[in-house]
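Visitor: any chance you could fold what I've pasted below:
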Amino acid sequence: MPASGLTTIGFDADDTLWQNEQFFRTTERRFVELMSDHAEGQDVEALLLEAEKRNLSLYGFGIKGFTLSMIETATQVSGGRVPASVIAEILAAGREMLSHPIEILPHARETLERLAGAYRLVLVTKGDLFDQERKLAQSGLEGLFDAVEIVSDKSAAAYARIFARHGDGPRRSMMIGNSLKSDVVPAIEAGSWGVHVPHELTWVLEHVEAPVAAPRFRSIANLGELPALLDTIG
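Guide: Next comes the predicted model:
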């Protein structure tokens, strides 16, 4: 039975329901190797991160923006002399990421199946529209959700709007995800419950302090613990 008053549960996608960050890390290591003739690995990583920060407002989150940031960094590191063959390798790496098979995380499917019907389940994910739609379709999880929201960024206003549209407002909703910055803190700010499900790899730009003093903050080790947590919420 649903927890008292709670009717709607939002789920993040990347690194909550399926693997994502590990593919970025693998590609970044390949990129650092490509640039090894021009700069030390840690310098390349730092410059790439700065490019990603600059470009978020232009390209948004996702693989396409990451690929463009690698090209920009390659041009910077090489003093504008990066060979066309290297650019081709970077583009190929981006295409490979965009076609990589989906790897569902443990407990994701069985937890969604257990909660479907008892709560309104909403997928709330950010990033490139085409890529997120592709991953959801390949995951085989789409039919378990009552609604899907793919947003450019996650904010308290976005959660308030989403939970008003697909539920009974943020006060009767919960958001689950691996990112404290994107999934938990803004959901709590909107008035929802925020449940952190840590992943071993989380992008450095998603790191913030856990809101441990917030009454509606919870943390679980994996999605398999979610049903039991819901039983404790009165």
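Visitor: could you use CA atoms for every contact and neighbour count after this?
Guide: Noted.
Visitor: which stretch of helix or strand covers the residue lying closest to Ile63 once chain neighbours are set aside?
Guide: Leaving aside its chain neighbours, Ile63 sits nearest to Gly94 (6.5 Å; criterion: CA to CA, 6 or more residues apart in numbering). Under the criterion of DSSP states H and E, Gly94 resides in helix 84-98.
Visitor: tell me the helix or strand right after that helix.
Guide: Next in sequence after helix 84-98, counting helices and strands by DSSP H and E, comes helix 108-115.
Visitor: ok, His200 to Gly140 distance?
Guide: One correction, residue 200 is Glu, not His. Going from Glu200 to Gly140 by CA to CA, to the nearest Å gives 24 Å.
Visitor: next, the second sequence, to be compared with the first:
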Amino acid sequence: MPKSANLTTIGFDADDTLWQNEQFYRLTERRFAELLADHAEPDRLSERLLAAEKRNLGSYGFGIKGFTLSMVETAIEVTNGRVPARVIEQILAAGREMLDHPVETLPHVTDTLERLAATHRIVLITKGDLFDQERKLAQSGLGDFFDAVEIVSDKKRNTYQRIFSAVGDGPERAMMVGNSLKSDIVPAIAAGSWGVHVPHELTWVLEHVEPPAEDPRFRVIDTLRDLPGIVAEIG
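Guide: Purely as a prediction, here's the structure:
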């Protein structure tokens, strides 16, 4: 396929860039708050759960399974170890429901991937649980657009350097597209790539950082429908 003179490889985040994700965490957290309503106020429970998630990232990584275990841990903490077995059972059931939820692709995803795959290498770069991300990709029907799929434990500068050097022409001739400034944009730009932020209405609080607004390789678009124009501009 023909290649752009400057930009040859485009990486895409998955969760909340290609398909819905965070909304299911929010719904489950509300359900969790209802289960523990007799033991903690919703705001306080949310704080305790977030603290547990932060503590557990190094052990469980990102994804639904770690979130579910953090809910169990929080339930034990706020009840001083007296959480009823039925509550633990319902927390585990909520986690399984998240893992079984149908994939809902976001607007303009298919058309944009189809258009850009004709001119550029397209790479999926996502973090989280291997089985869950593979499931979502398979259910999405988007797999054929990607020249490579990378499911990683975290996204840092060296992650993008490694991937774009292995499957592209180096980070300087690559672009990363995603909804998370912290995971998708800032480290990709630090690696030498372009970063295109596609904000989602819901973003996990641990993914919040200030945008690199002054960096010449930073762009923001409203939806993926606007991405081909950015790609054409960069050339």
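Visitor: next, the TM-score between them, please.
Guide: Put the two chains on top of each other and the TM-score (TM-score structural alignment, normalised by the length of structure 1) is 0.99; 234 aligned residues with a CA RMSD of 0.8 Å.
Visitor: can you tell me what part of structure 2 the helix holding Gly94 of structure 1 aligns to?
Guide: On structure 2, the counterpart of helix 84-98 of structure 1 by TM-score structural alignment is residues 85-99.
Visitor: average offset between that stretch and structure 1?
Guide: Once fitted to structure 1, stretch 85-99 of structure 2 is off its aligned match by 0.2 Å on average (mean CA distance after the TM-score superposition for structure 1).
Visitor: would you mark the buried spots in that stretch?
Guide: Within stretch 85-99 of structure 2, the residues scored as buried using 16 or more other CA atoms under 10 Å are 88, 91-92, 94-95, 98-99.
Visitor: does Phe31 of structure 1 touch Ile71 like I think?
Guide: No. Applying CA atoms under 8 Å as the test, Phe31 of structure 1 and Ile71 come out as separate, 9.7 Å apart.
Visitor: related to what we said a few turns ago, what sits against the residue nearest to Ile63 of structure 1?
Guide: Neighbouring residues of Gly94 of structure 1 by CA atoms under 8 Å, 6 or more residues apart in numbering: 63-64, 67.
Visitor: among those, who's most crowded?
Guide: Ranked by the number of neighbours (other CA atoms under 10 Å), the contacts of Gly94 of structure 1 place Thr67 first, at 23 neighbours.
Visitor: one step back: the helix holding Gly94 of structure 1: how far from the chain's middle?
Guide: Put simply, helix 84-98 of structure 1 sits 22 Å off its chain's centre (CA atoms, centre = their mean, to the nearest Å).
Visitor: what do you get for stretch 174-188 of structure 1?
Guide: Distance, stretch centre to chain centre, for stretch 174-188 of structure 1: 10 Å (CA atoms, centre = their mean).
Visitor: who touches that stretch?
Guide: Stretch 174-188 of structure 1 is contacted from outside by 6, 8-13, 15-16, 153-156, 159-160, 170, 192-199, 202, 206-211, 214, 216-217, using CA under 8 Å, 6+ apart.
Visitor: out of the contacts of Gly94 of structure 1, which are inside helices?
Guide: Among the contacts of Gly94 of structure 1, DSSP state H puts 63-64, 67 in helices.
Visitor: after superposition, how close is the lengthiest strand in structure 2 to structure 1?
Guide: What stands out as the longest strand in structure 2, according to DSSP state E, is strand 121-127. Strand 121-127 of structure 2, aligned to structure 1 and superposed, deviates on average by 0.1 Å (mean CA distance after the TM-score superposition for structure 1).
Visitor: past that strand, which element shows up next along the chain?
Guide: Next in sequence after strand 121-127 of structure 2, counting helices and strands by DSSP H and E, comes helix 130-140.
Visitor: pull the residues that contact that next one.
Guide: By CA under 8 Å, 6+ apart, the surrounding residues in contact with helix 130-140 of structure 2 are 19, 99, 102-105, 126, 143, 151.
Visitor: where do the helices sit along structure 1?
Guide: For structure 1, applying DSSP H gives helices covering 21-34, 41-59, 63-77, 84-98, 108-115, 129-139, 156-166, 185-189, 226-232.
Visitor: report the inter-axis angle for the third one versus helix 41-59.
Guide: Here helix 63-77 of structure 1 points in a direction 130 degrees away from that of helix 41-59 (axes from the mean of the first three to the mean of the last three CA atoms, to 10 degrees).
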